[in-house]
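[1] Coordinates only, no sequence provided:
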């Protein structure tokens, strides 16, 4: 059976409409995927380390709470105690909301920072801070999941004959361990507190 001219036109129009419909669906899917990607955190906190009480802790253990994470070492002469003091001030300033935030100190010097050393150090700033350590391999693996660096620097006058160079940012992770924000060294506690209160 031969198609009339009108039927041919209708078939062509139907084909074009089907093509446009499929293209529109694909475009909407692409836009949805793009929107999801834009809302995805650039990275997630990921670790399995031993805390200052000798208990193994992972990021999943803090699900449902915001995490304030700082990398440092107990023999740090200035940056670490200053930042942990700011963290302590933030936790105090949060009042009842402090229960929604878990401050975490991860050592970059596992050779000296044993659980015992951390147990003597972190409570000097705030009783709620959890200190984490592990084997050198565990610390190296953890550091690869964060945008940080650290290195051992030989220094004859330092305890043990060396010190550590390391990233000095304070990181914030959301209740699903997704990166939310960070603050450079020297950011006042008041500014960090204000940022936190806008989020939690």
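    Good, I have the coordinates. The shown structure was predicted, so the numbers you read here are calculated from the model rather than taken from an experiment.
[2] from here on, contacts and neighbour counts on C-alpha atoms
    Will do.
[3] Identify the residues contacting the residue lying closest to residue 173 once chain neighbours are set aside.
    Nearest-residue entry for residue 173: residue 179, 4.5 Å, with adjacent residues in sequence omitted and distances by C-alpha to C-alpha, 6 or more residues apart in numbering. When contacts are counted by C-alpha atoms under 8 Å, 6 or more residues apart in numbering, residue 179 touches 41, 42, 43, 44, 45, 171, 172, 173.
[4] same thing but 7 Å
    41, 42, 43, 44, 172, 173 (C-alpha atoms under 7 Å, 6 or more residues apart in numbering).
[5] Filter these down to the buried ones and hand me the ChimeraX line.
    Applied in ChimeraX, the following selects the buried portion of the contacts of residue 179 according to 16 or more other C-alpha atoms under 10 Å:
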select :41,44,172,173
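[6] dropping in the other structure now:
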């Protein structure tokens, strides 16, 4: 009788250990950013606001944040730039190798001078622009949604992907920071990126 009870307890412990291991595996798998092969690796030729070429190769050598937006953006873009600046301040010396890029999805209005002025206050973000054709290649390469939306009169706005892409020093996609994601979560993702 005692032997049967001991066997039952042992089998319950084995079942509990198996369930715990399965739960741990599922948790770590679901919380690991999914790699997307080739994201951002297309053949596009853009330029920074200082005139340097910006291609997929520009993201190799240092971890980076990449954000697609436009200078006439009423809320998402200025908020995201402000958050990126705050993360740099919170990370301090940890972020010394972290690069950041703001790539316009509105090249018709966003010239190099306009974008340079728009991101200049951040002290950390490099503006990127290009022709309509090359911008379309870049957004396709990054699987970024960007669409012109007409407004009253001859004006328009842009709907666009609002996530910030995280890129490792090899130029590979490591995950995203969602728009208005909690600062603690964003900083944890950036610390992980910087530790790779």
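    That came in fine, so what should we check first? Please read all numbers here as calculations on a predicted model, not as lab measurements.
[7] hmm, back to that, keep only those of the contacts of residue 179 of the first structure that are in strands.
    Using DSSP state E, the subset of the contacts of residue 179 of the first structure located in strands is 172, 173.
[8] Greatest separation within the contacts of residue 179 of the first structure: which pair is it?
    42 and 172 (12.5 Å; C-alpha to C-alpha).
[9] Which parts of the first structure are strands?
    Using DSSP E, strands in the first structure cover 48-51, 56-58, 66-72, 101-107, 130-133, 150-154, 162-166, 170-173, 179-183.
[10] Apart from its neighbours in sequence, what residue is nearest the residue most central in space within the second structure?
    Centroid-nearest residue in the second structure, with C-alpha atoms, centre = their mean: residue 165, separated by 1.5 Å. The spatial neighbour of residue 165 of the second structure that comes closest, neighbours along the chain excluded (C-alpha to C-alpha, 6+ apart), is residue 176 at 4.6 Å.
[11] Now do the same for that neighbour: its match in the first structure.
    In the first structure, residue 176 of the second structure lines up with residue 182, judged by TM-score structural alignment.
[12] Count the residues that sit near that match.
    The tally of other residues near residue 182 of the first structure (other C-alpha atoms under 10 Å) stands at 16.
[13] now the one 4 residues further on
    Here the neighbour count serves as a burial measure; for residue 186 of the first structure (other C-alpha under 10 Å) it reads 13.
[14] count of residues packed around the residue nearest to it when sequence neighbours are not counted?
    Once flanking residues are discounted, residue 186 of the first structure sits nearest to residue 83: 7.4 Å by C-alpha to C-alpha, 6+ apart. Number of residues near residue 83 of the first structure (other C-alpha under 10 Å) recorded here: 23.
[15] picking that back up, how much space between the residue nearest to residue 173 of the first structure and residue 145 of the first structure?
    When distance is defined by C-alpha to C-alpha, to the nearest Å, residue 179 of the first structure is 11 Å away from residue 145 of the first structure.
[16] Out of the contacts of residue 179 of the first structure, which are shared with the second structure?
    Among the contacts of residue 179 of the first structure, the contacts conserved in the second structure (both residues aligned by TM-score structural alignment, their matches' C-alpha atoms under 7 Å) are 41, 44, 172, 173.
[17] which one among those gets closest to residue 155 of the first structure?
    Distances from residue 155 of the first structure to those, taken by C-alpha to C-alpha, are shortest for residue 172, at 31.8 Å.
[18] OK, contacts around the equivalent of the closest one over in the second structure?
    Counting by TM-score structural alignment, residue 172 of the first structure corresponds to residue 166 in the second structure. With contacts defined as C-alpha under 7 Å, 6+ apart, residue 166 of the second structure is in contact with 64, 65, 66, 173, 174, 175, 176.
[19] can you redo these as a markdown table with distance to residue 22 of the second structure?
    Shown next, in a markdown table, are the contacts of residue 166 of the second structure (distance: C-alpha to C-alpha, whole Å):
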| residue | distance to residue 22 of the second structure |
| --- | --- |
| 64 | 34 |
| 65 | 33 |
| 66 | 35 |
| 173 | 27 |
| 174 | 24 |
| 175 | 24 |
| 176 | 26 |
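[20] Show me which of these is closest to residue 49 of the second structure.
    residue 66 (15.0 Å).
[21] What's the local residue count around whichever residue in the first structure pairs up with residue 152 of the second structure?
    Aligned counterpart of residue 152 of the second structure in the first structure: residue 156 (TM-score structural alignment). Counted with other C-alpha under 10 Å, the neighbours of residue 156 of the first structure add up to 10.
[22] what's the answer for residue 103 of the second structure, then?
    With other C-alpha under 10 Å as criterion, residue 103 of the second structure counts 26.
[23] From residue 73 of the first structure, how far off is the aligned partner of it in the first structure?
    Matched by TM-score structural alignment, residue 103 of the second structure corresponds to residue 106 in the first structure. For residue 106 of the first structure, the distance to residue 73 of the first structure equals 8 Å [C-alpha to C-alpha].
[24] Please apply the same query to residue 145 of the first structure.
    18 Å.
[25] For the two, indicate the residue with more neighbours.
    Shown here are residue 145 of the first structure and residue 73; by other C-alpha under 10 Å, residue 73 has more neighbours (26 against 13).
[26] The residue nearest to residue 165 of the second structure contacts residue 167, correct?
    No - look at residue 176 of the second structure against residue 167 with C-alpha atoms under 7 Å: they stay out of range, at 8.9 Å.
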